[in-house]
Structure formats: C-alpha cells, structure tokens
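Asks: Next comes the sequence, and after it the predicted model I'd like to discuss.
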Amino acid sequence: MSAPKRIFVLTGAGVSAESGLGTFRDRGGIWARFDPMKLATPEAYAADPDTVLDFYDHRRRGVVAAKPNAAHVALARAAARLAERGGELFLCTQNVDDLHERAGSRAVVHMHGELLKARCTACEVVTPWRDDLNRASSCPACGSVGRMRPDVVWFGEMPMQLDTIEAALAEADLFVAVGTSGAVYPAASYVRQARALNIPTCEINLEPSDNADAFDEARYGPASTALPHFLAALDL
C-alpha cells in the first residue's frame, strides 16, 4: 500500500502508556483510582487548589521522567518521510505530555493542553513550566501570586484549536486513531466525521475502543509495535 498524501493522526493515552504514563479510562486507569470531579474541573480548583495542584505536580514529574517510545518515534519518522514527498502528517493528540515533541514531531496540536505549561488566570499568559505549581507561584508575565494553573483542559472546558483540527480533518485522505478510548468527545466524533467525508479510517489500539465499530480497519496490539508495522505498510 502506498502512503496517502495527507494523513490525520489522532493519539490518546495508549500511545504514552508504554512510556510509563497512566491511561485514564482503562481498568485501573487514573479515573478509576481518582475522582475527576475533585481533581480536573475549574470548580475543584476553586474549592481546593492545593489538592488539584498537588495531583498535577505528581503527573508533571512523571512526564519529565518519561521517555518517548517506539510509537512516538515512528510517527515523527513518518511525518518527516511524508514531508519529503510533498505530503503532510497532521498530528493531533489528546495527551498533555511532550513525548511526541521529544521524539521529533513538529507542530503537534494538543487539543487538551500541555502539562509542561502553566496559565495565569489573572492575565491568561501561558508560560513553559517544568517545576511544581502551588499558591505561592507567581506569574512571570504579570507578577500575580496564586493564580497559576496547569494549561490543560479540564472537564467542562472547551478543547483547544478545534477550528485548526477540523480544517485538517476535512483535507485528509486517511484518518488514524492510535491509543484512544473512543469515549472522550469531540475527539471520539472525528472518525465518523471522516467517514462522512469518505476518508478511510483505521484504529490502532491495544483493544477495541468504544467507537471501534466506526472504523474501516483495525490493528490491535501495543502501540509501540502495531503503529510502526502499520506505517511500514504505507512505506513510511
């Protein structure tokens, strides 16, 4: 099979699981052990900022310590090869880690934000941030103290860059979802949008997702092996 010219890839927590970062909705995942309504909503942050910030500090340390795996590397390599041929791999991730970038991917669209960035709720300036956040943290831009939060999308908030994502999906000639649960919207709706546009679709996952029936094709197994094999079949 030859490579399409424009590939839209959506990645989820399953891509980073083999790097030691926990998934969210699997059995034993993060939301099976913690109540997201107490840790991942604007209301939770307003009511108990210390607990919320501590939770994200722990996750941030995990991201800093993690390393990209073969799935991250394969996507970066495929994007570079496709670009050499005049094509494009549009990489949209639900993940808040930076493992795609560290593997060499460029212009990654983080629809749920980035954990290694902090946003000031006073001035809205976003700043790279690798250290812990607490109520003594001050904004480098405006100097406000106690107004910094992780630059991630919480429940009840709008995902980022939706217009950019939908425009790229409309131009794609292959849609691939890797390591996604198929349970989080709007990302879970993208496969059906692709199908409505007659774009071929493929799911690459450890096991069938909640919306597995919507895909034309499926490859099941660890992302670090299933994804490189799929891309190799496309000569990428």
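Replies: Happy to help now that I have it. Residues are numbered from 1 along each chain as shown.
Asks: C-alpha only now, for contacts and for neighbours.
Replies: Fine.
Asks: For the protein, which segments count as strands?
Replies: For the chain, the strands defined by DSSP state E occupy 6-11, 88-93, 109-110, 113-120, 126-128, 148-152, 174-178, 201-205, 217-220.
Asks: Are there helices or strands packed against the longest one, and which ones?
Replies: In this case it means strand 113-120. Where contact means 3 or more Cα pairs under 8 Å, 6 or more residues apart in numbering; DSSP states H and E, strand 113-120 is packed against helix 49-65, strand 126-128, strand 148-152.
Asks: which residues sit in contact with the spatially closest residue to Leu99 that is not a sequence neighbour?
Replies: Closest residue to Leu99 apart from its sequence neighbours, by Cα to Cα, 6 or more residues apart in numbering: Pro68 at 5.1 Å. Residues near Pro68 by Cα atoms under 8 Å, 6 or more residues apart in numbering: 16, 19, 99-100, 102-103.
Asks: let's see it at 10 Å
Replies: By Cα atoms under 10 Å, 6 or more residues apart in numbering, the residues touching Pro68 are 15-16, 18-20, 98-104.
Asks: so how far is Arg135 from it?
Replies: 31 Å (Cα to Cα, to the nearest Å).
Asks: swap in His112?
Replies: 23 Å.
Asks: A further structure is provided below for comparison with the first:
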Amino acid sequence: MDDIERAVEIISRSEYVIAFTGAGVSAESGIPTFRDKGGLWERFPAETFGVPSGLLGLLFYQPSRLSEFIKAVVEVIERAKPNKGHIALAELEKLGILKCVITQNIDYLHQEAGNKEVIEVHGSITRLRCIICRERKTIEKKKAIEMALEFAEKIKSIDLSSIIEKGEITLEEIKEKFGGSLPVCDYCGGIMRPDIVFFTEPVQDLDIAIEKARRSDCCIIAGTSGVVYPAAYIPQIVKMNKGTLIEINPNSQCFPSDIYISDSFANAMEAIARKIKEKVIN
C-alpha cells in the first residue's frame, strides 16, 4: 500500500478530519511564497513592509514604494485561482469528511474552491477592521482588490508634508487627505484597515483553531514548513492527542507526520479525494 492509499484509509475511517494549510498551497495557484527565493520579501524587506510601523513610515516618507508593494501583492492575488488541491479539500467537506480548514493564507482561495468552514488565523483580504472600535466588515474579494488599487494610486499624489512638519494628525485630517480611498466604519466613523495579521500582531481565532485541533483525530498538513508560530502548534496539538498527521510537501518533511507524501498539494489531494469518492460510491 503506497502513501496515498494509506492516507485514504486513515482519512476514511477518521471521525474528525481537519486540514492545516500554508503559503505553499497558494504557490501552486501562482501566489509566490513571501519567504522563498523570488518571493516578495526579496523585493520588499519584511522588517519594513511586514510590520504596521514600517508601513506607516512608508506612507509618510516613501509613498511610491508603498504603492509599489500594494500593487505587487494585489496583482498576484487577483490572478490566482483555486488549484486542484483546493477543490479536493472542498469536495471532502461536501462529503462530510473534512470538518474544517485552518489556513495561514489570506487569499480566500479555499472559499472560492467551495470550502465553507475556514478558519483564517492570519486574517483575510475580504475583511476590514476598524482601527478604533475593531468592528469587522466583510467585503467581496473583487471590491477589496479595487479598494487596494485605488489607495495605491491615491497615496502617490497626496502631499503629507504639512502633517510631517506638524508631527501629528487627527482622524478628520486623515479623512480629508485620503477622501473616499479609505473605508470608514459604519459604527464609530473610524478608519478601517485590511483585517490581515502583520508581524508583531496577534493571530486571529486561535482559540477556535485550537478547539478544532483538540477534537481532531486526523490532520492533513499542506504547504507549510511549520516555522510560523503560534499557528504551527495546530498539528502538534493533534499529534499530542494521538491523532494522525498526513503531511503533503514536495520539498521536505517538516512535522512528525505519520504519513509523508512528497508530492505537490494539487496532485496529492486530487488523488486522495478521487479515491475517497470511489470508496463512498462503492
């Protein structure tokens, strides 16, 4: 019995299967991982572009560079489509086998593939969050892309010299300067920002993810090297509770997995889902 067959047997007899996914699954849809060679962090250093304080500094002192970064991120997300692996996970959820996807990705590809139960621990481009009252608002992916591109264009032409000289800015001044390119909270009137997690910020819905992991007797791991914590604790929690780890990674094994499949996410998950569907039909 090969590793695919073993994975199919374990998934089929498990009672609470979850999936834990990272940037590698989106890389197969055309979104380069930030860390790998050729990724965005090579062009845009994480210590500046990956933290709120760095982005704010760019807005005031290097708006064209910030605009370039926003457009680069939006461009790859806009053209990316769910791959065969995304679709396979959605099919397993429809069969009632997969209970949820816990993802570190912000690109909304799991939902576009058809998954309904998705926990996005690093946030999502389809949500906004008020910087004052923290109220969240869900928007369509297309709208999020349009807003990001509008903001990227706007900041190149805004004169912030008076604010820099003064050393402070009010909420009303921000609204006046940026106009309609910044969304406003319906509840308190504050400025809304993308509801995504930058470095130094806490992850989202970790308590829900941990609760799912504790219930799980089988976790499918795909597209992650397990170096980003606390999210990387999720498979470890499953393992500590005597659950089975099935890891799909074409590069190397990164977790203490019971089954390691050295293949692409798309190929492996499509094969697993196909064989499971055949078992269900028969």
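Replies: Yep, that arrived. Bear in mind the structure is a predicted one, so any value in this text is a computation, not a measurement.
Asks: TM-score for the pair, please.
Replies: Remark: TM-score between the superposed chains equals 0.87 [TM-score structural alignment, normalised by the length of structure 1]; 229 aligned residues with a Cα RMSD of 2.3 Å.
Asks: before we move on, back to that, for Trp31 of structure 1, which of the strands of structure 1 is the nearest?
Replies: Closest approach to Trp31 of structure 1 among those is made by strand 148-152 (16.0 Å; Cα to Cα).
Asks: and the angle from the closest one to strand 113-120?
Replies: Relative orientation of strand 148-152 of structure 1 and strand 113-120, computed by axes from the mean of the first three to the mean of the last three Cα atoms, to 10 degrees: 150 degrees.
Asks: counting contacts, what elements does strand 148-152 of structure 1 pack onto?
Replies: Counting contacts by 3 or more Cα pairs under 10 Å, 6 or more residues apart in numbering; DSSP states H and E, strand 148-152 of structure 1 is packed against helix 49-65, strand 113-120, strand 126-128.
Asks: Let me know the angle separating the first one from strand 148-152.
Replies: Read it as helix 49-65 of structure 1. Inter-element angle recorded for helix 49-65 of structure 1 and strand 148-152: 50 degrees (by the same axes, to 10 degrees).
Asks: what does helix 49-65 of structure 1 contact?
Replies: Contacts for helix 49-65 of structure 1 (Cα under 10 Å, 6+ apart): 16, 19-22, 34, 36, 38-46, 66, 96-99, 114-117, 129-135, 146-150, 152.
Asks: can you give me the helices in structure 2?
Replies: With DSSP state H as the definition, structure 2 shows helices at residue ranges 3-13, 23-27, 40-43, 46-49, 52-61, 63-79, 84-94, 109-113, 141-154, 161-166, 171-178, 206-215, 233-240, 265-281.
Asks: Stretch 236-251 of structure 2 corresponds to what range in structure 1?
Replies: The aligned range for stretch 236-251 of structure 2 in structure 1 is 192-207, by TM-score structural alignment.
Asks: Sort out which residues of that stretch are buried, please.
Replies: Residues of stretch 192-207 of structure 1 classed as buried by neighbour count (16 or more other Cα atoms under 10 Å): 194-195, 199-207.
Asks: Residue most distant from the centroid, structure 1?
Replies: In structure 1, the greatest distance from the average C-alpha position (Cα atoms, centre = their mean) is reached by Gly143, at 30.1 Å.
Asks: show me the residues around that residue that make contact.
Replies: Contacts of Gly143 of structure 1 (Cα under 10 Å, 6+ apart): 120, 122-123, 137.
Asks: Count the residues that sit near Pro230 of structure 2.
Replies: 12 (other Cα atoms under 10 Å).
Asks: Quick one: neighbours of the closest residue to it other than its chain neighbours, just the number.
Replies: Nearest residue to Pro230 of structure 2 in three dimensions, chain neighbours excluded: Val203, at 7.8 Å (Cα to Cα, 6+ apart). Look at Val203 of structure 2: counted by other Cα under 10 Å, it has 19 neighbours.
Asks: Please apply the same query to the one 5 residues further on.
Replies: Burial of Ile208 of structure 2 is recorded as 13 neighbouring residues (other Cα under 10 Å).
Asks: so it touches Glu117, yeah?
Replies: No. Ile208 of structure 2 lies out of contact with Glu117 (Cα atoms under 10 Å); the separation is 11.5 Å.
Asks: Give me the common contacts of these two.
Replies: By Cα under 10 Å, 6+ apart, the residues touching both Ile208 of structure 2 and Glu117 are Ile102.
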